[in-house]
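>>> prediction below, plus the sequence it came from.
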Amino acid sequence: MTTSRSFVLICTVGIFCFISYNMVRMPALSLFAESLGAGPERIGLIVSVSTLTGVLLKLPSGALSDIYGRRFLLRIGVVAFGLPPFLYPFITSLDALTALRFLHGLATAIFAPSALATVAELYRERRGAALGTYTACTQSGSLLGPFLGGYLIHAAGFSTAFVTAGVFGCVAMVLFYSLHLDVSVPQRKEQGTAAVLSEMWKGFSVVAKNTKVLITSVTDAAKMIANGALMAFLPLYGVSAGLNPGEVGLLFTVQACTSFFSKPIMGRVSDRMGRQPLILLGLSICAGTFVCIPHVSMFPVLLLLSAGFGFGEAVVSSSSSALVADSSEFKTLGAGMGMQGTIMDIGHASGPLLAGLLIASLSYPMAFGVIAGVQLLAAGVFWVTMKRM
């Protein structure tokens, strides 16, 4: 399979995987948890727990892909996307839902670092554009998934939405297993657990000493704190403001649509203008739109703010992934992407938890204001650190 066909395959599989994942995640998960009796703090935990899987596994998953090859990890990842959605209709307790979310988190934890590293290997000279295009394709899952999920919940109930999500995941499995992804497989001279752990540790050590990778990943994590907070509590806020689940799903769709069309463009811009200025710009846009959301209840204005946040996300993501790839050695590219994914997931998991605590003790406007401040603080730290390097 040629490079272009391999790229099309990984992008197409990514689309179906993330449609499936986001049909479960937005707005279905928060509303489903609330229907089982969860309060704000427990909803924050349930939404964040799948991301905790990524915190634990993305870095070792990326490092293992450097040793065993990307295809091996991707095969496991697509299965983790396809099968868990069929279990949600059988969930009747919050503890079982929490456990299933942790299991479902294996999908992104295993698949994402290997997919990003694969794209970065396929297009070494045009990484910004290629990574922007790939992440735009996965973002299309956030475009279609919430809209389909919200509509199906409104029209037919939670079970229909979850089963449909499983069907999309199975399509991704069939596509990936029926077509051959053309990526290099590392030649391993040593065998055994000790040799594997030694190679993984070498990758960890190199990446952990890379200041550019770390500060870029932390900055990206600040954006993901806000993203996680929106994922958990925009559905609840929207319903309290008078929207139905289908309209709430459309808010996420507009956010993802803006990001989908902006990422490839901003990736090309970052190839020409540099990564750092765009990361600062994107974080500022995210913070400005995020802080305004709980102050309005009109559906058209919420759509506009969602679109603005999606554009800010696109500006940050298309540049940060490319900057991490630029700053990583080739032999530790998977570990670098895994490190970025791990730190991002820490932010993503923190967002729902932090927002849940703040909303329960303060209010939506104050909670969103605090989280917007975190994004601006991260932008300032990134600017100062990169200026000194």
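Here it is on my side, so go on. Numbers count the residues shown, from 1 in each chain.

>>> contacts, neighbours, all on C-alpha from now
Will do.

>>> how far away is P146 from Y21?
According to CA to CA, to the nearest Å, P146 stands 9 Å off from Y21.

>>> for these two, indicate the residue with more neighbours.
P146 (32 against 29; other CA atoms under 10 Å).

>>> hmm, the more buried one is touching T253, no?
Yes - here P146 reaches T253: they are 6.1 Å apart, a contact under CA atoms under 8 Å.

>>> quick one: common contacting residues for these two?
Common contact partners of P146 and T253 (CA atoms under 8 Å, 6 or more residues apart in numbering): none.

>>> helices along the stretch 251-389 of the chain, start to end?
For the stretch 251-389 of the chain, the helices defined by DSSP state H, counting those that start in this stretch cover 276-292, 299-327, 333-361, 364-388.

>>> got a markdown table for the ones you listed, with distance to S61 and mean neighbour count too?
Formatted as a markdown table, these follow (distance: least, CA to CA, whole Å; neighbours: other CA atoms under 10 Å):
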| stretch | distance to S61 | mean neighbour count |
| --- | --- | --- |
| helix 276-292 | 26 | 21 |
| helix 299-327 | 16 | 24 |
| helix 333-361 | 7 | 26 |
| helix 364-388 | 27 | 18 |
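
>>> what about those helices, which gets the closest to A96?
Proximity to A96 (CA to CA) singles out helix 333-361 among the helices of the stretch 251-389 of the chain, at 18.6 Å.

>>> which residue comes closest to I225 once chain neighbours are left out?
G351 (4.0 Å; CA to CA, 6 or more residues apart in numbering).

>>> show me the contacts for that neighbour.
S48, M224, I225, A226, N227, G228, A229.

>>> out of the residues you listed, which sit inside helices?
The helices, defined by DSSP state H, take in S48, M224, I225, A226, N227, G228, A229 from the contacts of G351.

>>> what's the farthest-apart pair in those residues?
Among the ones in helices among the contacts of G351, the pair separated by the greatest distance (CA to CA) is S48 and A226, at 12.3 Å.

>>> take the one below as the second:
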Amino acid sequence: MRQFILIIVLISFIDMFSQLPIMSPFAKSLGASPALIGMIVGMYSFSNMFGNILAGYWIDKHGGKKVLLFGFSFTGAILLLYTIVTSPEQLMAVRFFHGLFSGFLVPAAFTVLANKENKGKQGKSMAISGVAVGISAIIGPAFGGIVASKYTIEWVFIIIAISMGMIAVFSFFVLPNKPAENTRKIEPPIQTLMTLLKKPALAISFIGAFSLMFAQGVLAYMLPLQVEVLQYGSHYSGILLSTFGITAILIFGLPTNRIFDHFQHRHIMMLGMSIIGFALILLSMAVSLPFIFICMILYGTGFAFLFPSISAMLVEHTDEKTRGKAFGLFYAFFSLGVVAGSSLTGVLAVSFGTGFIIAACILFTTTIGIFVYFKNIARIKKSMG
């Protein structure tokens, strides 16, 4: 069962990552201006936030299985619409609905996975699920680029749509038909957001998700520019991103994943943020390819510490009645971080060095804030005890 859920996670993220190398050229081929291309690319993440929030609301009301079936069915159908678009405006509309419906998939999959794990094993479970995310980050862009170059861009969407249809059928028979046992009145999404944000541990998890993906958005935007400025081949951008992904996968999948259940999640979270921030500072000064590779290995290490710890913190402070909404908001902050990171550095028109430093400052500031918060909590408990 766990293996099948990880396959669901893999397919869900491949859908997202496979678009990276093809969407800009696709929009350009339809006559989109540079500004419109940027809007088309960002529309997916924008609508994905709303899909994440709605998914969390419906997961706790109807159960993860139904939401997964709905998400896969509608996302697969929307993917086929890419094959018939003829204008940038049509592509923009398809991107909106693609992001909206695909936003149902990951929160539902992670909720089903988390609900199957015993207490005390959530950290390792989230680390293993990170393997699926890492693999998709490596093979997704390669799949999209290779299929588009050897055949056509349309075949990328057709193949993924067929895969989603097959997964939907298998999910219907394989996943347990266990709706959420929630007799309480379901709050509207906005009210749910405010309720969950009032819980410090969950708020910290959401902030961690935003900070991680803010850095990721800056990295995705700035690393290719850095490689270009240093006059290395453009293919090195993909290789460098794969280096970070492979490093994270090794830490996720090897016995090193046991650390996530042996140390407090907040400590591993702060360590991961600090490592990523340090890696970004080094990247801002990097002028040679070997040194950039070292920075990416360091970045991958920080990512591997941060992602499971913030996920496990969320699982630890929720139950089956609230976990769906919490994961929905969690991945909404993921999408928001990517949009904010790439958009802010683009609007400011900064150099790659300055962009990396801005992201590092966000991470270090967040780390210090979390450290001070827990320090004050410990002091209050000590004075009361």
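Thanks, I have the structure now. What you see is a predicted model; the values in this text were computed from it and never measured.

>>> how close are the two chains, by TM-score?
Scored against TM-score structural alignment, normalised by the length of structure 2, the superposed chains reach a TM-score of 0.84; 374 aligned residues with a CA RMSD of 3.1 Å.

>>> centre of the chain to stretch 78-89 of structure 1, how far?
Taking CA atoms, centre = their mean, to the nearest Å, one finds stretch 78-89 of structure 1 lying 18 Å from the centre of the chain it belongs to.

>>> residues making contact with it?
Residues contacting stretch 78-89 of structure 1 (CA under 8 Å, 6+ apart): 17, 20-21, 24, 97, 100, 103-104, 106-108, 111, 158-159, 162-163, 165-173, 176.

>>> can you list which of these are found in helices?
Using DSSP H, the contacts of stretch 78-89 of structure 1 in helices are 17, 20-21, 24, 97, 100, 103-104, 106-108, 111, 158-159, 162-163, 165-173, 176.

>>> just the buried members of the residues you listed?
Listed as buried from those are 17, 20-21, 24, 97, 100, 104, 106-108, 111, 158-159, 162-163, 165-173, 176; burial here means 16 or more other CA atoms under 10 Å.

>>> show me the contacts for the residue most central in space within structure 2.
Centroid-nearest residue in structure 2, with CA atoms, centre = their mean: F334, separated by 5.3 Å. By CA under 8 Å, 6+ apart, the contact list for F334 of structure 2 reads A209, F210, L212, M213.

>>> considering those, which are maintained in structure 1?
Of the contacts of F334 of structure 2, the contacts whose aligned counterparts also meet in structure 1 (both residues aligned by TM-score structural alignment, their matches' CA atoms under 8 Å) are A209, F210, M213.

>>> let me have those in JSON lines, adding neighbour count and distance to I37 of structure 2 as columns.
Shown next, in JSON lines, are these (neighbours: other CA atoms under 10 Å; distance: CA to CA, whole Å):
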{"residue": "A209", "neighbour count": "24", "distance to I37 of structure 2": "26"}
{"residue": "F210", "neighbour count": "26", "distance to I37 of structure 2": "24"}
{"residue": "M213", "neighbour count": "25", "distance to I37 of structure 2": "21"}
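
>>> which among these gets closest to A326 of structure 2?
Using CA to CA, these come closest to A326 of structure 2 at A209, 12.1 Å.

>>> contacting residues for the residue opposite the closest one in structure 1 once aligned?
Residue pairing (TM-score structural alignment): A209 of structure 2 is matched to D220 of structure 1. By CA under 8 Å, 6+ apart, the contact list for D220 of structure 1 reads V316, S317, S320, M344.

>>> cool, T258 of structure 1 as well?
Counting by CA under 8 Å, 6+ apart, the residues that T258 of structure 1 touches are A307, G308, G310, F311.

>>> how many neighbours does G134 of structure 2 have?
26.

>>> how near is it to P141 of structure 2?
Taken as CA to CA, the span from G134 of structure 2 to P141 of structure 2 is 12 Å.

>>> quick one on the thing from earlier: aligned to the residue nearest to I225 of structure 1, what sits in structure 2?
Counting by TM-score structural alignment, G351 of structure 1 corresponds to G341 in structure 2.

>>> ok, G105 of structure 1 next?
Using TM-score structural alignment, G105 of structure 1 lines up with G99 in structure 2.

>>> okay but that match is in contact with G42, surely?
No - in this structure G99 of structure 2 lies outside contact range of G42 using CA under 8 Å: 9.7 Å.

>>> who's more crowded, those two?
Neighbour count, other CA under 10 Å: between G99 of structure 2 and G42, G99 has more, with 24 against 21.
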